[in-house]
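Student: Sequence and predicted structure, then a few things I'm wondering about:
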Amino acid sequence: MDNKLLSIIVPVYNCESTIERCIDSILKSKYSNLEILIINDASQDNSKNIIESKYFNNNIVKVINMDKNMGVSFCRNLGIENASGEYITFVDADDYIADNMYKDMMNIINDNNVDCCVCDYLEVFLNGPTQKSKYKYHNDVLNRQEVIKRYLVDRISPAIWDKIFKADILKKYVRFNEELKVGEDILFCLDFFYRVESVYLLNEINYFYIQQEESVMHVVSPKLLQFKEVANSIEEEKYNYYSENYNEEFNYFKSAMFMRGIHSLTMLYDKQNKKQVMEYIIKLCEKEILNLHIKNKYTSKFIALETFIIKVFGVRIHLILSPIYIRMRAIIRKVNRGIR
């Protein structure tokens, strides 16, 4: 195998309880030619001391300590700029990887001459249960048109840590939008896929994604309203390209961003935050967007019905029915995994 250097970027902010498990899992990798770039984003806990005491003298680990907190997107962009590898990937400091992940994926990249390899992942909940992702990959190579089409309709994960990216493309063309607090990963992958020739989808679980209670997606916050801004943050040239060449898929993408925000808020709904959740969901319920999602051929029948109820009966009824929606979505997902 052509043993190309792989750069692994790990942003760290207040991760003292998980950073050792994360870095140790990478160091156990069966792929030997790698560098780990740890970007410590001015952590206020013991993360810096743990990193310096355990990894500072490891010759494949490079540590960058920020003087002030700049945010995860800034740190990832800094990692891209400082990466030496021909390929780049990312790991979140809460998570960990399978020891064969990079060996298998780099083998595939070399054997198939692709710009990116995507693997599957497992969601790991703090109280013990695990859940496979909803994505169904079949060990196939997609060209640029195919990968963009599938990505726009959520048939390819929008995460960054389940992918190995060709470094030349990232360094020349792709960066994280530092203004967005949600959806920045989604745009990053879309920008990358706009530049590729081919991508490999690997039917193998290699990444373990820890579900953290305090993450942005698990807290009722106005940041979740930024899902409205994701599509509008796409450069005009690319926006027009998607509209002209993938009209139905791009319409789904745009409306699905609003629904991501609505679903995230709905999952967090309780008696204590009822007023705030309603206020935020109402801001996401633009009539034109709801109509777009209901009518789109890529919207599942169940989600189309849920969206129709929001449109006709309003947010209050939607939230009353939310326990039913959540249970039904879990059942549908379980059934879909079973017939994989």
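Tutor: Looks like it arrived, so ask away.
Student: use CA for all of it now, contacts and neighbours both
Tutor: Will do.
Student: How many neighbouring residues does residue 283 have?
Tutor: Here the count is done by other CA atoms under 10 Å, and residue 283 has 12 residues near it.
Student: okay, now the one to match up with it:
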Amino acid sequence: MDKIKVSVIVPVFNNSEYIGATLDSIFNQDFNGFEIIVIDDGSSDNSLEIIDDKLKSTDIPYTVFHQENQGVSAARNKGIELSNGEYLVFVDADDYITQNHLKELYNGKTDFSLIQLVKKDGDITSEPYIYSQELISTKQFIEMELKMQIPFNFVQLMYKSDIIKSNSIRFSTDYIYGEDTHFALTALSYGDMIAISNEVTYHYIQHPSSAVRTSEFRRFDIVEIFEQLASFYREHGFDDLSKLIITSRIPKAIFGNMNYFFYNGYDFDDVINKMKELDLFSKLSKFEGDKKFKLKIKLFLLNPKIYYSVWKKLKNSID
């Protein structure tokens, strides 16, 4: 077998409506030396039939693995275990990539590389973020993410397989929201540089039935995820990153998800009670940084009901 440069890992669960187009976008890459790893996570529709039919017509090396339903994290972890590539790339079964996706990502030199992503929600397409540099240190990138200065999704990255496997980095199976960011920010801490491409090659399709949209208050899981990451950074000597999580990333995640619930019509008392249950008020108060954002938090903490009433009148966008 020729050397496998890249393993493309695709977790699938009841994605029969989309998986055919997703696989076609992978087949059409103008790049040689990659394999496809498809993990069927106990689909009950005809996803597996479509996968088998698609893959039998390609000469691209592939592996299809069927497991009982364990969740997308377990499926991705199995994909990592079965992979043979020098680098790893993840593509969700309802998204698609452009023909130059792997070509833009692969350079065979840096520990990581990154392309740009757009989100599609019906007729609305987001604007990509444009970087001013072609190379960035992993430390600087992590800091930018923790300060929420950049939009980021873990599928934008190509990961050096040795970093993932030698450090036993895996997706947490205990969460359905934020586990992918935790995976990426953990992996990046073991690397050196990220090669940057401003080409938009990943199209992230948002559907009403997605896990994030149906998870209700599980969105607040992101707080515990980041607390674990803060502990990891502290244990590995990255005290500045650990502090940045506590004083910036967690408060912003709490406030942003709180406003998400308000924006989507959740009952005020239900949101507030859940926040009290999770001790999120004290974690919000630890924010350090932008004065305008700090004032918003202060006003909310002084009187959540008044803040909500004013917010409702103004219909502020999610911060």
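Tutor: Arrived safely, thanks for sending. The structure presented is a predicted model; accordingly, all values stated were derived computationally and were not measured.
Student: Just give the TM-score of the two.
Tutor: Scored against TM-score structural alignment, normalised by the length of the second structure, the superposed chains reach a TM-score of 0.88; 314 aligned residues with a CA RMSD of 2.6 Å.
Student: Which stretches in the stretch 51-200 of the first structure count as strands?
Tutor: 61-65, 87-90, 96-97, 116-125, 130-132, 140-143, 163-166, 198-211 (DSSP state E, counting those that start in this stretch).
Student: can those strands go into TSV with extra columns for distance to residue 265 of the first structure and mean neighbour count?
Tutor: Shown next, in TSV, are the strands of the stretch 51-200 of the first structure (distance: least, CA to CA, whole Å; neighbours: other CA atoms under 10 Å):
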stretch	distance to residue 265 of the first structure	mean neighbour count
strand 61-65	34	16
strand 87-90	27	24
strand 96-97	27	24
strand 116-125	19	21
strand 130-132	21	15
strand 140-143	34	15
strand 163-166	27	25
strand 198-211	16	20
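Student: Next, format those as TSV and append distance to residue 297 of the first structure.
Tutor: As requested, the strands of the stretch 51-200 of the first structure are exported to TSV (distance: least, CA to CA, whole Å):
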stretch	distance to residue 297 of the first structure
strand 61-65	47
strand 87-90	33
strand 96-97	36
strand 116-125	25
strand 130-132	25
strand 140-143	22
strand 163-166	28
strand 198-211	24
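Student: who wins for proximity to residue 295 of the first structure among those?
Tutor: strand 140-143 (27.4 Å; CA to CA).
Student: which strands and helices sit next to that closest one?
Tutor: strand 198-211 (3 or more CA pairs under 8 Å, 6 or more residues apart in numbering; DSSP states H and E).
Student: so the strand it packs on matches what in the second structure?
Tutor: Here strand 198-211 of the first structure aligns to the second structure at residues 193-206, judged by TM-score structural alignment.
Student: starting at the chain centroid, how far to that stretch?
Tutor: 12 Å (CA atoms, centre = their mean, to the nearest Å).
Student: so which of the strands of the stretch 51-200 of the first structure comes closest to residue 18 of the first structure?
Tutor: strand 96-97 (9.0 Å).
Student: what number of residues lie near residue 8 of the second structure?
Tutor: Neighbours of residue 8 of the second structure (other CA under 10 Å): 22.
Student: Quick check: it vs residue 94 of the second structure, distance?
Tutor: 14 Å (CA to CA, to the nearest Å).
Student: and stretch 19-32 of the second structure, how far out from the chain's middle?
Tutor: Taking CA atoms, centre = their mean, one finds stretch 19-32 of the second structure lying 21 Å from the centre of the chain it belongs to.
Student: can you list contacts of it?
Tutor: With CA atoms under 8 Å, 6 or more residues apart in numbering as the test, stretch 19-32 of the second structure has contacts from 12, 47, 50-51, 54, 58, 60, 93-103.
Student: Stretch 211-230 of the second structure now?
Tutor: Here stretch 211-230 of the second structure has contacts from 175-179, 182, 186, 208, 241-243, 245-246, 249-250, 253-254, 257, 274, using CA under 8 Å, 6+ apart.
Student: Can you flag the buried ones in these?
Tutor: Buried members of those, counted by 16 or more other CA atoms under 10 Å: 175-179, 182, 186, 241-242, 245-246, 249-250, 253-254, 257.
Student: Of the residues you listed, which pair is most distant in space?
Tutor: 176 and 241 (23.7 Å).
Student: thinking again about what came up before, which ones among the buried ones among the contacts of stretch 211-230 of the second structure are found in helices?
Tutor: Judged by DSSP state H, those include 179, 182, 186, 241-242, 250, 253-254, 257 as members of helices.
Student: Now render those as a markdown table, adding distance to residue 123 of the second structure.
Tutor: Compiled in a markdown table, those are given as follows (distance: CA to CA, whole Å):
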| residue | distance to residue 123 of the second structure |
| --- | --- |
| 179 | 28 |
| 182 | 30 |
| 186 | 34 |
| 241 | 38 |
| 242 | 39 |
| 250 | 31 |
| 253 | 27 |
| 254 | 29 |
| 257 | 24 |
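Student: so which of those residues comes closest to residue 144 of the second structure?
Tutor: So of these, ranked by how close each gets to residue 144 of the second structure (CA to CA), first place is residue 241, at 10.5 Å.
Student: Give me the distance between the alignment partner in the first structure of that closest one and residue 292 of the first structure.
Tutor: Here residue 241 of the second structure is matched to residue 246 in the first structure, going by TM-score structural alignment. Distance, residue 246 of the first structure to residue 292 of the first structure, using CA to CA: 15 Å.
Student: Residue 37 of the first structure: helix or strand, and which one exactly?
Tutor: For residue 37 of the first structure, the element it lies in under DSSP states H and E is strand 34-40.
Student: and that strand, what does it pack onto?
Tutor: Strand 34-40 of the first structure packs on strand 6-12, strand 61-65, helix 72-82, going by 3+ CA pairs under 8 Å, 6+ apart.
Student: Contacts for the longest one, please.
Tutor: Contacts of helix 72-82 of the first structure from elsewhere in the structure, counted by CA under 8 Å, 6+ apart, are 9-11, 37, 39, 41, 88, 167, 170-171, 175-178, 184.
Student: and what of stretch 309-319 of the first structure?
Tutor: 266, 269, 278, 281-282, 285, 287, 290, 306.
Student: want to try a markdown table for the residues you listed, with distance to residue 151 of the first structure as columns?
Tutor: Formatted as a markdown table, the contacts of stretch 309-319 of the first structure follow (distance: CA to CA, whole Å):
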| residue | distance to residue 151 of the first structure |
| --- | --- |
| 266 | 24 |
| 269 | 29 |
| 278 | 30 |
| 281 | 25 |
| 282 | 27 |
| 285 | 24 |
| 287 | 25 |
| 290 | 21 |
| 306 | 23 |
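Student: Among the residues you listed, which one sits closest to residue 130 of the first structure?
Tutor: Of the contacts of stretch 309-319 of the first structure, the one sitting nearest to residue 130 of the first structure (CA to CA) turns out to be residue 266, at 21.4 Å.
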